[in-house]
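1. pasted the sequence and its predicted model underneath.
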Amino acid sequence: MNRNSILQYMLKADAVQKNTIAEDIRLSFPTVTQGLKDLEEIGLIKEEGTLKSIGGRKAMSYRCVKDAKVALGLDITRNHINIVMINLAREIMYSRRVRMRIHDKAESYEKLKATIEEFIKESRIPEKKILGLGISLPAIIDETGTKMHALHEQMEISYRLYDIVKKWFSFPIILENDANSAGKAEMNFRGTKRESVYLFVSQTVGGAIIIDGNVFYGKMRRGGEFGHITLYPGGKPCFCGRKGCINAYCATKVLSDMTNDDLNLFFEGLEQKNEKYIKAWNQYLDDLALAIHDLNMAFDSEVIIGGYLGQYIGLYMEELRERVKKLDPFIEDLSFIIPAALKYEASAIGVADVFIEKFISSI
């Protein structure tokens, strides 16, 4: 436990001396000395040199070798893949976004494999340092992280994706739901464990229920499937086969369909006062406000807006909060609605972090 505490501290610190570590995490100097020695022997800590001294012998400083181990995260959406490599401090070392629609055909999987291999090669990180590859996608994933259920119907990916990919590499593979991955990454980035609802708004709508820093999955692994809550009974058709789901009204696809699947282009047009976009945006905010109000009534906790929408919603938070307030005048404090702090690659980071967290806990 002491050694792990030292490592956790060092991952967040710069070059630091033993006495500073001992004071900050309240361990004895001999305990810190032994812990640093152990971590140095397994390549996680290195001597950095001496820091400036105001008198007496200069003390040696130490630094964490953050890239001693790394993990890969692959987020698969309908038309793109996002790949990241993160170090032990959960910092992105390399990332790539590729427009690619995966089909359930051998040549499509070969192209995906080649893209991942090229990414690893360009990173110049030895494969022996890679703890594993996590894959996030809009699907229900079982507790083993190997079996996929209820995949978004517009994605042509085999339900045997795990079996296909695990043959490609020597390191472990795991699958995870994209919204749950993003929710975990968001809470790690914020450094908090408070109860939260993470509303994942991308080409599909999902979410994560965070309790004491952990994702609540539910008995059927369907916890946080907010996109399939009925918003308007008998309304627009959803890809799940029902009508009126939140997904049919609040997915970013509703907006990007107006700009040939380019969400950034929609918001550029919105800023340029495009009347068509303004009308669509006002209706979208009304629908999103209703969805957030329903989540607040169910969970009475902060609602974090992430996914693709999280990159843009910050400029429109007051408009959104005002719409929620009109739905319920008894809500006095609207500060519970907040934009995601981690705005890019959250799903890929979150699923890669499965391996980082496991490794760190083993030290």
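-> Arrived safely, thanks for sending. Numbers count the residues shown, from 1 in each chain.

2. from here on, contacts and neighbour counts on C-alpha atoms
-> OK.

3. list the contacts of the nearest residue to Ser123 once chain neighbours are set aside.
-> Leaving aside its sequence neighbours, Ser123 sits nearest to Tyr94 (C-alpha to C-alpha, 6 or more residues apart in numbering; 6.9 Å). Applying C-alpha atoms under 8 Å, 6 or more residues apart in numbering to Tyr94 gives the contacts 84-86, 123.

4. now list the buried members of those.
-> Buried subset of the contacts of Tyr94 (neighbour count, 16 or more other C-alpha atoms under 10 Å): 84-86.

5. Ser61: which of those is nearest?
-> Set against Ser61, the nearest of the buried ones among the contacts of Tyr94 by C-alpha to C-alpha is Ile86 (24.7 Å).

6. in terms of secondary structure, what does the helix or strand encompassing that closest one contact?
-> Using DSSP states H and E, Ile86 sits in strand 80-87. Strand 80-87 is packed against strand 70-76, strand 92-99, helix 346-362, with contacts defined by 3 or more C-alpha pairs under 8 Å, 6 or more residues apart in numbering; DSSP states H and E.

7. would a markdown table of these with distance to Asp300 be doable?
-> Formatted as a markdown table, the helices and strands packed on strand 80-87 follow (distance: least, C-alpha to C-alpha, whole Å):
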| stretch | distance to Asp300 |
| --- | --- |
| strand 70-76 | 30 |
| strand 92-99 | 33 |
| helix 346-362 | 24 |
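
8. of all the ones you listed, which one is nearest Ala182?
-> So among the helices and strands packed on strand 80-87, helix 346-362 is nearest, using C-alpha to C-alpha, at 4.1 Å.

9. gap between that closest one and the chain center?
-> 10 Å (C-alpha atoms, centre = their mean, to the nearest Å).

10. before we move on, the earlier item: and which of the buried ones among the contacts of Tyr94 is nearest to Glu271?
-> Checking these against Glu271 by C-alpha to C-alpha gives Val84 as the nearest, at 30.4 Å.

11. surely the closest one and Leu74 touch.
-> Yes: between Val84 and Leu74 a contact is recorded at 6.6 Å, counting by C-alpha atoms under 8 Å.

12. mind jotting down where the strands sit in the stretch 201-350 of the chain?
-> 205-211, 214-216, 302-306, 337-339 (DSSP state E, counting those that start in this stretch).

13. mind listing the strands for the stretch 1-150 of the chain?
-> 16-17, 45-50, 60-64, 70-76, 80-87, 92-99, 130-137, 140-141, 148-149.

14. dump these to JSON lines, plus distance to Thr31.
-> Shown next, in JSON lines, are the strands of the stretch 1-150 of the chain (distance: least, C-alpha to C-alpha, whole Å):
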{"stretch": "strand 16-17", "distance to Thr31": "14"}
{"stretch": "strand 45-50", "distance to Thr31": "15"}
{"stretch": "strand 60-64", "distance to Thr31": "15"}
{"stretch": "strand 70-76", "distance to Thr31": "27"}
{"stretch": "strand 80-87", "distance to Thr31": "26"}
{"stretch": "strand 92-99", "distance to Thr31": "32"}
{"stretch": "strand 130-137", "distance to Thr31": "28"}
{"stretch": "strand 140-141", "distance to Thr31": "42"}
{"stretch": "strand 148-149", "distance to Thr31": "45"}
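
15. try it against this one:
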Amino acid sequence: MRIDTFYKTESEISYTNRIFQEIYFQKSISKQEISKLLQLSLPTVGQSLKELYTLGIIQKNGYFESTGGRKAEVISVASKAKVAIGVSLLREFITITALDLYGQPIKEKICYISFERSDAYYRAFGKAVNQFIDELKYPDNAILGIGLAVQGLVSQDGQTIISGDLLGYTGTDRSVFQNNIRLPCRLFHDTEVAAYAELWEFPDIQNAVYIALNQNLGGALIVGRQVFHGDGVNSCIIEHMRLIPGGRKCYCGQYGCLDGYCSINSLESDAGMDVNTFFEKLKHSDSHCQEVFDRFLNYLALAINNIRMVIDCEFILAGFLQPYLTQEHLQMLAKKVSSVASFKNMTFSFRRGVHGPNAAARGAALVLISNYIYGL
């Protein structure tokens, strides 16, 4: 599936949808402004507004200041009238989030359920998600659906995990989850929707490489504000770029993949401690941690430079490691990238993601919200 910011052509969008989008992006607007901006008659605008009021997704918020005549009513989106749920499925736990129509978190929860490919797990998974739905206290028809972010490549129709070696669930069908959840769900590749979550926050980004510094590394390529898949669904799987030929064995079966050197798992293994302890000691200038982190950044710099030789764009550093990365760390990384660059005059930039460990769950929900906004 393409995860688009815009996925309908102008001819396919109804007047009501165009008006809803205008209200959504303007945040507050009058009936007269809508008529002027969209070049629609006031009766046409009025009829569409009536439909939107009936749906309960817009509201009146007082009046604008008078410009000499009758005060115009302020119209805005009822942001909490609809919610979308995103679920990120990891080996040891799941993260569940509910977002309003502007992508603001309403409720988030972590449930510690260890993954196994069994009916018992899918029942426990469904029970946790259904309980979360109950706790929201929203009617089912106000929930836009459930996006399941999984660690693996997903078919374009969102029905099947076509490559899931990390958790051993290649070939798993959406139905094993759907049979235990009372609301419609679909599958997404976690790194792709995590990248989408960052796009949502950064409207200025057009092209970028998204690097998810999680327990296992992930990546996504953003081109023209869309996650790029290439001719199949295998684009920008940077975790399996060969960094050290004959190096550490990767879960994919090969040796020397980037995941073995630039993931949280590799950092914890090299340091001999968990990531929280590691960064606490690093903050206090522990020599062992400094050495491990310096080597970690060296590997990451090599990978970034290799990617830059093919794609000239900025990099988003995100994922579970993002909250630990300081501006000083980014400056260190930038110097290391410059030191291995073939062309010293090449410019590049980093920015930190904002969603941290919640990016995948939020991104899965945001795709559903985007589909609703543009498909009303």
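-> All right, it came through fine. Fair warning: this is a prediction, and the values are worked out from it, not measured in the lab.

16. quick revisit: which neighbours do Val84 and Leu74 of the first structure share?
-> Ala348.

17. for Ala340 of the first structure, see how far away the aligned partner of His284 of the second structure in the first structure is.
-> Counting by TM-score structural alignment, His284 of the second structure lines up with Gln272 in the first structure. Per C-alpha to C-alpha, to the nearest Å, Gln272 of the first structure is found 25 Å from Ala340 of the first structure.

18. check Asn274 of the first structure too.
-> 26 Å.

19. what about those two, which has more around it?
-> Ala340 (28 against 13; other C-alpha atoms under 10 Å).

20. isn't the more buried one up against Ile304?
-> Yes: at 5.6 Å, Ala340 of the first structure and Ile304 qualify as touching, with contact defined as C-alpha under 8 Å.

21. nearest to Ala179 of the first structure, out of the strands of the stretch 1-150 of the first structure?
-> Of all the strands of the stretch 1-150 of the first structure, strand 130-137 sits nearest to Ala179 of the first structure, with 8.3 Å by C-alpha to C-alpha.

22. measure how far the closest one is from the centre of its chain, please.
-> That offset, for strand 130-137 of the first structure, works out to 12 Å (C-alpha atoms, centre = their mean).

23. give the other helices and strands that it contacts.
-> Taking 3+ C-alpha pairs under 8 Å, 6+ apart as the contact cut, strand 130-137 of the first structure packs with strand 70-76, strand 173-177, helix 178-190, helix 346-362.

24. give me the mean distance between the last one and the second structure.
-> Meaning helix 346-362 of the first structure. Compared with the second structure after the fit, helix 346-362 of the first structure shows a mean deviation of 1.8 Å (mean C-alpha distance after the TM-score superposition for the first structure).

25. against the second structure, where does that helix fall?
-> Going by TM-score structural alignment, helix 346-362 of the first structure sits over residues 359-375 in the second structure.

26. same question, the first one
-> Following TM-score structural alignment, the aligned partner range for strand 70-76 of the first structure in the second structure is 83-89.

27. how much does the matching stretch stray from the first structure?
-> Relative to the first structure, stretch 83-89 of the second structure is 1.0 Å off (mean C-alpha distance after the TM-score superposition for the first structure).

28. hang on, the earlier thing: got the angle for the strand holding Ile86 of the first structure vs helix 346-362?
-> 30 degrees (axes from the mean of the first three to the mean of the last three C-alpha atoms, to 10 degrees).

29. show me what Arg194 of the first structure aligns to in the second structure.
-> Checking with TM-score structural alignment, Arg194 of the first structure has Gln206 as its match.

30. and that match, what does it touch?
-> If you count contacts by C-alpha under 8 Å, 6+ apart, then Gln206 of the second structure has 222-225 around it.

31. nearest to Glu318 of the first structure, out of the helices and strands packed on strand 130-137 of the first structure?
-> The nearest among those, by C-alpha to C-alpha, is helix 178-190 at 21.6 Å.

32. what helices or strands is that closest one leaning on?
-> The contact analysis (3+ C-alpha pairs under 8 Å, 6+ apart) places helix 178-190 of the first structure against strand 130-137, strand 196-201, strand 205-211, strand 214-216, helix 346-362.

33. got those as CSV, with mean neighbour count and distance to Pro237 of the first structure columns?
-> Formatted as CSV, these follow (neighbours: other C-alpha atoms under 10 Å; distance: least, C-alpha to C-alpha, whole Å):
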stretch, mean neighbour count, distance to Pro237 of the first structure
strand 130-137, 26, 22
strand 196-201, 27, 18
strand 205-211, 24, 14
strand 214-216, 18, 28
helix 346-362, 23, 26
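
34. out of those, which is closest to Glu143 of the first structure?
-> Nearest to Glu143 of the first structure, of all these, is strand 214-216, at 11.9 Å by C-alpha to C-alpha.

35. which residue numbers in the second structure go with that closest one?
-> Counting by TM-score structural alignment, strand 214-216 of the first structure sits on residues 226-228 of the second structure.

36. with the first structure overlaid, how far apart is the helix ranked longest in the second structure on average?
-> If you go by DSSP state H, the second structure has its longest helix at helix 287-308. Compared with the first structure after fitting, helix 287-308 of the second structure has a mean deviation of 0.8 Å; criterion: mean C-alpha distance after the TM-score superposition for the first structure.

37. between that helix and strand 314-318, how big is the angle?
-> Using the same axes, to 10 degrees: helix 287-308 of the second structure against strand 314-318 is 140 degrees.

38. to Leu231 of the first structure, which of the helices and strands packed on helix 178-190 of the first structure lies closest?
-> strand 205-211 (12.5 Å).
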